[in-house]
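Trainee: Give me a 3D structure for the following:
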Amino acid sequence: MGTLCRFALLTLLAVAPATWAASPEQVPTVHGLSLYGEPGLPAGFTSFPYVNPNAPKGGSLTRAVPVSFNSTNPFIITGSAAAGIDYLGQSYLYDSLMVSDPAEIFSAYGLLASGIRLDPQRRWMEFDLDPRARFHDGEPVTAEDVVFTFNLLVEKGAPFFRGYYADVTSVRAEGPLTVHFDFAENNSPELPLILGQLPVLPAHYWKDRDFSRPTLEIPVGSGPYRIERLDPGRQIVYRRDPDYWARDLPVNRGRFNIDRLIFDTYLDDSVALEAFRAGNIDLRAEMTASNWATGYQGPAMERGLIGQLVVATHNPAPLQAFVPNLRRAQFQDPRVRRAIGLAYDFEWQNRNLFYSQYRRTRGMFDGSEMEATGLPEGEELALLEPLRDQLPPEVFEEPLPIEEPSDLRERLRQALALLEEAGYRVENDRMVDAQGRSLSFEILLWDGRMQRMVLPYVRNLRRIGIDARVRVVDPSQYQVRISQHDYDMIIGSFAQSSSPGNEQREFWTSDYADRPQSRNTAGIRNPAIDQLVESLIRADSRESLDAHARALDRALRWNFYLVPQYHNPGARIAYWRKLAFPLPFPDYGLDLDAWWVDSQRASRVEAAQDDQQP
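Mentor: Predicted coordinates for the structure are as follows:
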């Protein structure tokens, strides 16, 4: 599963013969699940191991978001949802059935669910809801709410949900506080944890409302915060709920410590940086290398009021790439796709633009055991062999990583040779096909800052006669065009976790090539890729999952569907030192909800900020 999918699927402790059909009465009730074994924390644990369980409460935290919003419903494809109301897992507004522990690679524990039962053959599972669970209006959270939510998301939610829950064949309430899910045969091993991520919505609130339309009503949730104020397009403010029903549960102890969470919209990142330097923003994830190197210098940094962190995790490197739209004719030939990739000069870019802070990304699971290297062998080869006729011969004949000359001129010579093989020729400094049509495409951006990185790539493409152009549109127009697949090339990102699963369908498979707002932004339609994804989802051991991921990685890379760019060794966080955090950080995620405001530090910071005001 992805970033949005941090859990790894959790299997039950005992394995029974395939012929035995267990009943719920025969299956033990457990407090948590873990993929391929037992969860790391025992029943009765008091808190996640990385938190400060005695962290003080209070204070405020202001962050900037780069996109405006016009809805408080994040579960549909229309509208732009406000920050803090997430799809999956624990959000500020909605509780989920379970919550992951970012200190473990494959574990999750009950939140709304006080008990979990999983059939040893994974044909069904049940959740017992905590009888104390309440929505913000005081109504109890019931099994009917879970059933209602599941059906609502599948029937009227974004296409993502239908694929994510595709192996659930039925859901029903088994009494007021028990919900039962049945699974398809040969379902994904991670399916139980995927269901654990289900955000539960109140049926009594939504049953008479149109779920398919954006709304700016303040919805009823059950989570640790309530929406205090809503200024559409500009700001959303959350207030910590002192009566939150789950505030003392082990999964929440030491978390959600800050009283007010403020998300301000800044469409211009340079303005957001200045707002941070002025103290109007408290915490900032820095995405620009030059800003990280030079943008935080000044009196506040010299006085020790601003801190900078680079937080690494053990997850695969984030995958950011140029994404050609295969729905366009000019990108159908893999030789053309390989040629445009050769024009990307990461080494020059890193030296001249990025202060040598980045590393080149090569594949889908860079820097992990799931990354394909060398030639395929063992289980990976066994997975690829039946698909030999549907895959490029290089999959079996040439090792990874793909060797590329360090010299740009030589890479461009190779690109020209590939384009000539594909039927193109240079005519009047233009690359044209047999009919004299120019090879051209537009790179669509929503953030003008990215032009600095994209324009050198455009210049290299033009050196080999490709008419490449850049267009920057406002974020709202960009979202509409992405939803409608109306672009030649974009910069896309594909969040990968240490446990890839169902989300890979939406990234790479044919079923999602033409669905509005799907994450198959490349428009990939390849039966071999489809089969490798489905096989990966059903991998039944850690070793097998790694082999499946390597096979998928290899097949995708030799088809040249993406031009991978670069990644940072860790997340770059700048913060005002009124904020405190527990150390060490968890291995598989940065949990900002475990941070708190130190009141003494906050007083010093506020006094210093007052001193620097004109």
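Trainee: going forward, measure contacts and count neighbours with C-alpha atoms only.
Mentor: Will do.
Trainee: Check which residues of the helix or strand where Gln414 lies are buried.
Mentor: Here Gln414 is covered by helix 408-421, with elements defined by DSSP states H and E. Taking 16 or more other Cα atoms under 10 Å as the basis for neighbour counts, the residues of helix 408-421 that come out buried are 408, 411-412, 414-416, 418-420.
Trainee: Before we compare anything, build this one as well:
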Amino acid sequence: MQRRPTARATARRIDRSEVSGRRWVIGSLVGCAALWAASEVFADAHDPVTISHGYTNFGELKYGPDQVLDYVNPDAPQGGEFSQWAQGNFDSFNLYTRQGVAAALSTIGYESLLISTADDPYGSYCYLCTTIEYPESRDWVIFNLRDDVMFWDGTFMDAEDIKFSFELPLEQGITEYRAVYSEFVDSVEVLDTHRIRFNFSDTAPRRDVVTWVGGTSAWSKDWFVANEVRLDQTSDAPFMGTGPYRLDSVDIGRQIVYRKDPDWWATDLPINQGRNNFETLRVEYFADSGAAFEGFKAGIYTFRNENSSLQWATGYDFPARQNGWVRVEELPDGSIGTGQGFVFNMNREKFQDRRVREAITYMVNFEWMNETLFYGLYERPESFWDNSDLKATGVPSPEEIAILQPLVDEGLLDAAILTDEAVVAPVSTTVDRPLDRASLRAASALLDEAGWIAGADGLRRKDGEVLSVTFLERSPQFDRIINPIVENLSRLGVQAVLDRVDNAQYVERVRGGQFDIVNASLGQDYEPGQGLAQFFGSAAADDSSRNPMRLKLPAADRLIEVIVGAETLEELTVATRALDRVLRAERFWIPQWQKGVHTVAYFDIFEFKEVPPLALSPIDNWWFNAERAEELRAAGVLR
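Mentor: Okay, the predicted model is just below:
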């Protein structure tokens, strides 16, 4: 077998002095831009108003009006199929409710007022609008809408649709969203058919407001009303949208096919040249990654973003690869780390003692895992902002201390936060076996100190209760990872088990907080703002899909307010580092693993110009090689 190269290449770090603008998270993950051309007019002598094709809080936007994106091929051929896999099952196309399990790519057909590019981490650009207008105070924003945006049913989008689409999540959306954003808009005014104004409350964070309302997706008000559809209920089809792809066929729980709308209104926009090139997008569902890998080898689907180090290192020696029909590549990844890790359910009394959480962390021997299980492919996450200068390092800077000191003075933080280095996971020097004896001694001391004392049977008890830990999981792929941790915890005197359940049960138990420890990805973006309250804020902690650990930390709430109120890039950076430092010190998160490249495998029927730094999105900017696909079909490789 040909030896695979390792995936330890260092991700390219975004130089914040060279980029400007904002958020890859606005709109869809495949969103790009209509572009910037700004001038200022004056409502009166005291309130300058900017009219622009885009928005950024810092610096200048990358693109000008009517530019084609740098990372696409504007002459890419159209047609063909892109297919991928998903795990488990689904029973709904509504991602905006806690009911049911949403289908993969269920929002692929929705477009938003502002969208962003995969190479400008701070910029937002007009898409469903032609221009935006906002005063220096950002007390309001006006979107001048395009008059040619058409829904799939042939009706045209107008300002009433946007008003409806914005207000619906605030009325029927998930609790965590309503808890964070419900008080930020005083009113929404339809000024005319294609002109809408959002008036912000005094409490709305001014740095976030334009891009927040700019993320509004366009749904048809008439369709919702006529079909009596609610946002808080499951839906057997996507909502009426305006996007390039619409549902073509579905086999519930097994397969989904989306097809490009032949009448898509935005086909000829300069911003869309070289994008959305495939005729169909197909998703095949499998029970687990192992079954999905066998399906890939058999040509059932054609693209795989490999997340198993075992498969990556040992599994790609099969005929289609040997014959050159399948390509295996490590593509650059310059994005912020995913923040992947195990998280504790902080509502469980036993985990409310930091010493217990730290002791369990000691039993995860990443260095042994990486050497033995991961073939040296990974590095360990350290921060929720890895690969950026928002990451806290070393001891706090004087600027960080200035932010943290009041929280220490009020008793919200321990004084050690002012002098200690930023917390990282314990490093083991034992790589030949899962259990590091030094780590075992350190963990034992912590549990003894916390009052969990080992009895004659070896189990640790406090007030007659046995210290037990259950890892909730849905993927068999994690068995080989979690089982050694379970064994280590048993040696510590902790009654530990792995509870692997089906996808539907997993989703419901996580939503309902019925678990001890679960996987989570807590990675953030380059311009953190009010969205942090959904990940780390107290207000929505008991009903938040983004805060599975149920974190309720007053110091974090206060630091989020500081971040939201930051007016300069320097202020934002310092405050984010302070928050990162405080969150990591709480030890509610056991960092797992990450790599600095995308490890992908695909049948040799796709081409692309380059991988942009902030996102790998083949659906958005790759294209289909029909001639090569025909060769593979003739060879019996593709189904």
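Trainee: TM-score them against each other, please.
Mentor: For these two chains in superposition, a TM-score of 0.93 is obtained (TM-score structural alignment, normalised by the length of structure 1); 601 aligned residues with a Cα RMSD of 2.5 Å.
Trainee: Identify all contacting residues around the following helix or strand past the helix holding Gln414 of structure 1.
Mentor: On the C-terminal side of helix 408-421 of structure 1, the closest following helix or strand by DSSP H and E is strand 425-427. Taking Cα atoms under 8 Å, 6 or more residues apart in numbering as the criterion, the residues outside strand 425-427 of structure 1 that touch it are 419, 431-434, 465.
Trainee: Generate a markdown table for the buried residues of helix 408-421 of structure 1, with distance to Ser535 of structure 1 as supplementary columns.
Mentor: Listed next are the buried residues of helix 408-421 of structure 1 as a markdown table, based on distance: Cα to Cα, whole Å:
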| residue | distance to Ser535 of structure 1 |
| --- | --- |
| Leu408 | 38 |
| Arg411 | 35 |
| Leu412 | 37 |
| Gln414 | 35 |
| Ala415 | 34 |
| Leu416 | 37 |
| Leu418 | 33 |
| Leu419 | 34 |
| Glu420 | 37 |
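Trainee: any idea how far the equivalent of Gln495 of structure 2 over in structure 1 is from Glu421 of structure 1?
Mentor: If you follow Gln495 of structure 2 across to structure 1 using TM-score structural alignment, you land on Asp467. According to Cα to Cα, to the nearest Å, Asp467 of structure 1 and Glu421 of structure 1 sit 19 Å apart.
Trainee: and if you look at Arg515 of structure 1?
Mentor: Arg515 of structure 1 is 33 Å from Glu421 of structure 1, by Cα to Cα.
Trainee: swap in Ala555 of structure 1?
Mentor: Here the criterion is Cα to Cα. By it, Ala555 of structure 1 lies 22 Å from Glu421 of structure 1.
Trainee: In this structure Phe151 of structure 2 contacts Ser220, no?
Mentor: Yes: with contact defined as Cα atoms under 8 Å, Phe151 of structure 2 counts as touching Ser220 (7.2 Å).
Trainee: the more surrounded of those two?
Mentor: When Phe151 of structure 2 and Ser220 are compared on other Cα atoms under 10 Å, the one with more neighbours turns out to be Ser220, at 25 against 21.
Trainee: Aligned counterpart of the more buried one in structure 1, please.
Mentor: Matched by TM-score structural alignment, Ser220 of structure 2 corresponds to Pro202 in structure 1.
Trainee: Now do the SS call for the nearest residue to that match once chain neighbours are set aside.
Mentor: Distances taken as Cα to Cα, 6 or more residues apart in numbering put Asp145 closest to Pro202 of structure 1, at 5.7 Å, once the chain neighbours are dropped. Three-state secondary structure (criterion: DSSP: H, G, I helix; E, B strand; the rest coil) places Asp145 of structure 1 in helix.
Trainee: Can you check which helix is longest in structure 2?
Mentor: helix 569-586 (DSSP state H).
Trainee: That helix corresponds to what range in structure 1?
Mentor: Counting by TM-score structural alignment, helix 569-586 of structure 2 corresponds to residues 542-559.
Trainee: Identify each of the helices in the stretch 401-550 of structure 1 and give its residue range.
Mentor: Along the stretch 401-550 of structure 1, the stretches classed as helices by DSSP state H, counting those that start in this stretch are 408-421, 451-463, 475-483, 503-508, 527-537, 542-559.
Trainee: of all those, which lies closest to Val395 of structure 1?
Mentor: When those are ranked by distance to Val395 of structure 1, counting by Cα to Cα, first place goes to helix 542-559 at 6.3 Å.
Trainee: who does that closest one touch, helix- and strand-wise?
Mentor: Counting contacts by 3 or more Cα pairs under 8 Å, 6 or more residues apart in numbering; DSSP states H and E, the secondary-structure elements packed against helix 542-559 of structure 1 are helix 378-384, helix 394-397, helix 527-537.
Trainee: Now with 10 Å, please.
Mentor: Counting contacts by 3 or more Cα pairs under 10 Å, 6 or more residues apart in numbering; DSSP states H and E, the secondary-structure elements packed against helix 542-559 of structure 1 are helix 334-342, helix 378-384, helix 394-397, helix 503-508, helix 527-537.
Trainee: how much does that helix stray from structure 2?
Mentor: Plainly put, helix 542-559 of structure 1 ends up 1.1 Å away from its match in structure 2 on average once the two are laid over each other (mean Cα distance after the TM-score superposition for structure 1).
Trainee: That helix: how far from the chain's middle?
Mentor: Between the centre of helix 542-559 of structure 1 and the centre of its chain there are 19 Å (Cα atoms, centre = their mean, to the nearest Å).
Trainee: May I see the buried residues of it?
Mentor: Buried positions in helix 542-559 of structure 1, judged by neighbour count with 16+ other Cα under 10 Å: 545-559.
Trainee: what residue of structure 2 matches up with Lys57 of structure 1?
Mentor: So, by TM-score structural alignment, Lys57 of structure 1 is matched to Gln78.
Trainee: cool, Phe106 of structure 1 as well?
Mentor: By TM-score structural alignment, Phe106 of structure 1 lines up with Tyr122.
Trainee: Among the helices of the stretch 401-550 of structure 1, which comes closest to Lys207 of structure 1?
Mentor: The minimum distance between Lys207 of structure 1 and those falls on helix 475-483, with 27.2 Å, by Cα to Cα.
Trainee: list the buried ones in the closest one?
Mentor: Taking 16+ other Cα under 10 Å as the basis for neighbour counts, the residues of helix 475-483 of structure 1 that come out buried are 475, 478-479, 481-483.
Trainee: Now it on structure 2. Mean distance?
Mentor: Using mean Cα distance after the TM-score superposition for structure 1, helix 475-483 of structure 1 ends up 0.8 Å from its aligned counterpart in structure 2, as a mean over the superposed pairs.
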